[in-house]
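**Q** the following block contains a protein sequence and its predicted model.
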Amino acid sequence: MGRYKFETEEHMMFRDSLRKFLQKEAVPHYDTWEKQRIIPIAFWKKLGEMGFLCPQVADEYGGLGLDFSFGVIISEELERVGTSLVGVGLHNDIVVPYIESYGSAEQKKRWLPGCVSADIITGIAMTEPGTGSDLANVQTTAIRDGDHYVVNGQKTFITNGINGNLFVVVVKTDTHVEPKHHGISLLVVEEGTPGFTKGRKLDKVGLHAQDTAELYFEDCRVPVGNLLGEEGKGFGYLMSKLQQERLVVAIAAQIASEDMLETTIRYVKSRQAFGKPVSSFQNTQFKIAGMATKIELGKAFLESLIEDHIAGKAVVTKVSMAKYWLTETAQEISTECMRLHGGYGYMEEYTIARRYRDIPVASIYAGTNEIMKVIIAKNIGL
């Protein structure tokens, strides 16, 4: 039996082959990657060779033409290894779909095969030093000059910022239009474009192997042919794609919670205190019973949500609920599980310590949980 009702034998074989691949190619090296603060491009290339990058891309561009359900399996199995692999999910399920949905035939031919093989690693540059959730107020400008846009501005907290070589950049092509979001466009900027430079790799509390960076654009001349979709339509494109991004974050939070609980149950059964296993104390049992219940509720909600999303239903309200609730729940569970490990939970050699560091940012990225509540409130008529 698969994890989900929609899982067929093909899904289960896909999951099994991915899990075996990660056990060999990721798990033994993950601690080293965390220390080195980056995931090697060689690992990305191996993912590409095995068909684990952008499996949803049409076969004419080198993909497998599969639906989002296979992306769910990839997200889950990567998260089981560790949250620092989040950049792969971002590439597969968040950035590449912009090119698939809004790219011209020429752009798809130019970029998608490389996205599947890892010759191209993508990022999306929305956030700026002064603009996070308020996307309509981005300050990075792209002014048309003949056959080019001249881009000026700065982006920060960009996932895949170091390994990435193709960025979908949120820019203002019209700074005067009202309402402001009508001036937003998406421009694809390739590494090596004059005037485009990468800043330092940012040192984060968690996600140590995930490369996050600042990007700078100084009179950066980007060909007009790199405009994604239509000028001024960027905000609408972002809104339509954020549903899947938030769903991917919710899926990762759910898996992290499940993994922490499994780890902690094993630990409390093996750890002795006062001459008996820690698992025999009523306090431990109550804590674990509470967490197990929340995890089961989250899993059931998430499964129905994934099915609706694959069926093409608009689930913005429910996705916002899942993103907010599951990331908050994961954070609570990380604290409880760390405490149940006692002093060992605070030691780097125990994976619960890493989970405890990695989880808090999920309540911030892909739209803060406060923004999720704003969306929920608005959509239920408040």
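**A** It's in. Numbering: from 1, shown residues only.

**Q** C-alpha only now, for contacts and for neighbours.
**A** Will do.

**Q** need the helices for the chain, in chain order.
**A** 9-25, 30-36, 41-49, 68-81, 86-89, 96-102, 105-117, 234-270, 282-310, 316-340, 351-358, 369-379 (DSSP state H).

**Q** in the third one, what counts as buried?
**A** Buried residues in helix 41-49, counting neighbours by 16 or more other Cα atoms under 10 Å, are found at 44, 45, 46, 47, 48.

**Q** and the last one, by the same measure?
**A** Residues of helix 369-379 classed as buried by neighbour count (16+ other Cα under 10 Å): 369, 371, 372, 373, 375, 376.

**Q** possible to save the residues you listed as JSON lines with distance to residue 72?
**A** Rendered in JSON lines, the data for those read as follows (distance: Cα to Cα, whole Å):
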{"residue": "369", "distance to residue 72": "22"}
{"residue": "371", "distance to residue 72": "24"}
{"residue": "372", "distance to residue 72": "21"}
{"residue": "373", "distance to residue 72": "24"}
{"residue": "375", "distance to residue 72": "24"}
{"residue": "376", "distance to residue 72": "24"}
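
**Q** do I have it right that residue 196 meets residue 222?
**A** No - judged on Cα atoms under 8 Å, residue 196 makes no contact with residue 222 at a distance of 9.5 Å.

**Q** how close does residue 9 sit to residue 316?
**A** Distance, residue 9 to residue 316, by Cα to Cα, to the nearest Å: 30 Å.

**Q** sorry, wrong one. I was asking about residue 21.
**A** Residue 21 sits 34 Å away from residue 316, taking Cα to Cα as the criterion.

**Q** same check on residue 35?
**A** Noted for residue 35: a distance of 37 Å to residue 316, by Cα to Cα.

**Q** compare the two and say which is more crowded by neighbours.
**A** residue 316 (22 against 10; other Cα atoms under 10 Å).

**Q** which ones are touching that one?
**A** Under the criterion of Cα atoms under 8 Å, 6 or more residues apart in numbering, the neighbours of residue 316 are residue 243.

**Q** give me the distance between it and residue 285.
**A** Shown here: residue 316 relative to residue 285, a distance of 36 Å by Cα to Cα.

**Q** swap in residue 258?
**A** With the distance defined as Cα to Cα, residue 258 ends up 16 Å from residue 285.

**Q** now do residue 251 against residue 73, distance only.
**A** 10 Å.

**Q** try it against this one:
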Amino acid sequence: MRGFSDLSGCGVAGPPDRGARPLIRRLRRHLLPQGEKGRSLAAALGLTLFLAACATAPPHVTPGPTPGPTPAPAPVEQVQPESFADLPGWDAEDHAAAFAAYRAVCGAAHDPAAATVCRRARSTDNLAEPQARAFFEDNFRPERIVGEGVLTAYFAPEYPARKVPDADFSAPVRPRPADLVLGGPAGKDPMRRLADGSLGPYPDRAWIETSGPPDALAWMRPEDLFFLQIQGSGLLTYEDGSRIKALFSATNGRPFVGVANLMRDKGLLAADKISGESIRAWLADHRGDEAQSVMRLNPRYAFFRLAPDDGQPPIGAAGLPLPAGRAVAMDASRHNMGELFYLDATAPILTGAFPTYRRLVTALDVGGAIKGDIRADLYLGQGPAAGTEAGRVRHTLRLHRLVPRP
């Protein structure tokens, strides 16, 4: 699945070659002084539900012998070896549940040492609590990624929909347009094929929404569609009770602009009330031009395709079903899919949030705004309850990687 959290943010232009990542990680771990203190890039991330983002334009190349400026290198991850006794809340972890989730998805890891541990886990049935804890402690060693960052959360939404529009269900679920192609310097940027065959940037949300009669796959309430586009996929239920999956197909390539801070600055929402739940409620209460003007502050637009409801969890970027509460979206340029992490997330800033999230999780997904070494988006499951919880997660994150023992 293209990241459930469709939150495009600032970051490096693209991930390093997958084959080079193990070498990069070894250099990060062994060339830096282990005790050196430093600030993580993620510590500078804004604590908002939907992170504001920036777009990096393709570099302008001027003919001539004078080279352009050399880009600044990305901050290098610093790690600190530790023991399991150093992990806050490790004794209270549900190791049996963590092992069952890990065993189901550990095949996403391609590092030889991680693959060996995965085979070991799959050679046995699910383990009870003492044995599951011993498995992790015998097969991994923890290391803390120095610094602090941000934990947010996402979910698989369920929304009512209609096959024909009406006064409430007026927002079309649009398929990927025929004129949207991939281009740009790396051949991966959404572009618009113009009438003369040339390529240009794909227009923004406002243009798309006013560009003529849509070839709608379904019709939703405007605020529901806005959140479906942020989450990246979801389940639609029609009036007759039938259900269908709306799956991510493409975006227009425009940067994501979070509306949370903008709504706070305009006095539309109180600073301690900016959750996904409160944003959606405000948009519903102000449906029409007022809500539309707020949503159009975000130029990014997502397109979808429909698929039968198979009753299975959504598929993450690693190609595996996402176990609720045990999968995270992470920056694929900093971490490999299938890596195992321990979250220590505290100090929530939203009313009604759980005070801590301390648990073992596996990196199985990505998101456009999930950038930096200490940045994670926790998948919490499907439906309204998961959505309410996810909208309140905005915690300070300390991240611990579990490295397979030789």
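**A** Structure's in. What do you need? The structure displayed is predicted, hence computed values, not measured ones.

**Q** please state their TM-score.
**A** Here the superposed chains carry a TM-score of 0.29, computed using TM-score structural alignment, normalised by the length of the first structure; 193 aligned residues with a Cα RMSD of 7.3 Å.

**Q** follow-up on the earlier one: quick one, which of residue 258 and residue 285 of the first structure is more surrounded?
**A** Set side by side, residue 258 of the first structure and residue 285 give different neighbour counts by other Cα under 10 Å, the larger being at residue 258 (20 against 15).

**Q** from memory that one sits against residue 295, does it?
**A** Yes - between residue 258 of the first structure and residue 295 there is a contact at 6.7 Å, judged by Cα under 8 Å.

**Q** count of residues packed around residue 248 of the second structure?
**A** By the other Cα under 10 Å criterion, the neighbourhood of residue 248 of the second structure contains 24 residues.

**Q** what sits closest to it if chain neighbours are left out?
**A** Spatial nearest neighbour of residue 248 of the second structure, excluding adjacent residues (Cα to Cα, 6 or more residues apart in numbering): residue 304 at 4.7 Å.

**Q** what secondary structure does the one you found sit in?
**A** The three-state label given to residue 304 of the second structure by DSSP: H, G, I helix; E, B strand; the rest coil is strand.

**Q** hmm, back to that, output the helices of the first structure as CSV; include the columns distance to residue 184 of the first structure.
**A** Below are the helices of the first structure laid out as CSV (distance: least, Cα to Cα, whole Å):
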stretch, distance to residue 184 of the first structure
helix 9-25, 38
helix 30-36, 36
helix 41-49, 31
helix 68-81, 27
helix 86-89, 25
helix 96-102, 15
helix 105-117, 20
helix 234-270, 5
helix 282-310, 26
helix 316-340, 21
helix 351-358, 32
helix 369-379, 20
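
**Q** nearest to residue 142 of the first structure, of those?
**A** In this view, these are compared for proximity to residue 142 of the first structure by Cα to Cα, and helix 234-270 is the closest at 12.6 Å.

**Q** which other helices and strands does that closest one contact?
**A** Packing partners of helix 234-270 of the first structure (3 or more Cα pairs under 8 Å, 6 or more residues apart in numbering; DSSP states H and E): helix 68-81, helix 96-102, strand 184-190, strand 276-277, helix 282-310, helix 316-340, helix 351-358.

**Q** for residue 257 of the first structure, see how far away residue 277 of the first structure is.
**A** To residue 257 of the first structure, residue 277 of the first structure is 23 Å away according to Cα to Cα.

**Q** could you do residue 245 of the first structure as well?
**A** Residue 245 of the first structure is 19 Å from residue 257 of the first structure, where distance means Cα to Cα.

**Q** in terms of neighbours, single out the busier of these two.
**A** Set residue 245 of the first structure next to residue 257 and count neighbours by other Cα under 10 Å: residue 257 wins out with 27 against 20.

**Q** OK, contacts around that one?
**A** Neighbour list for residue 257 of the first structure: 295, 329, 330, 333, 334 [criterion: Cα under 8 Å, 6+ apart].

**Q** scan those residues and report the most crowded one.
**A** By neighbour count, taken as other Cα under 10 Å, the most surrounded of those turns out to be residue 330 (29 neighbours).

**Q** wait, it touches residue 251, no?
**A** No - look at residue 330 of the first structure against residue 251 with Cα under 8 Å: they stay out of range, at 10.9 Å.

**Q** returning to that earlier point: count of residues packed around the residue nearest to residue 248 of the second structure?
**A** Neighbour count of residue 304 of the second structure, defined by other Cα under 10 Å: 24.

**Q** same deal with residue 98 of the second structure?
**A** The number of residues packed near residue 98 of the second structure is 21, by other Cα under 10 Å.

**Q** any idea how far residue 340 of the second structure is from the closest residue to it other than its chain neighbours?
**A** Nearest residue to residue 98 of the second structure, sequence neighbours excluded (Cα to Cα, 6+ apart): residue 360, at 6.1 Å. Taken as Cα to Cα, the spacing of residue 360 of the second structure relative to residue 340 of the second structure amounts to 7 Å.

**Q** and residue 180 of the second structure, by the same measure?
**A** Distance of residue 180 of the second structure to residue 340 of the second structure, computed by Cα to Cα: 36 Å.

**Q** was I right to think residue 302 of the first structure contacts residue 322?
**A** Yes - in terms of Cα under 8 Å, residue 302 of the first structure counts as a neighbour of residue 322; the distance is 7.0 Å.
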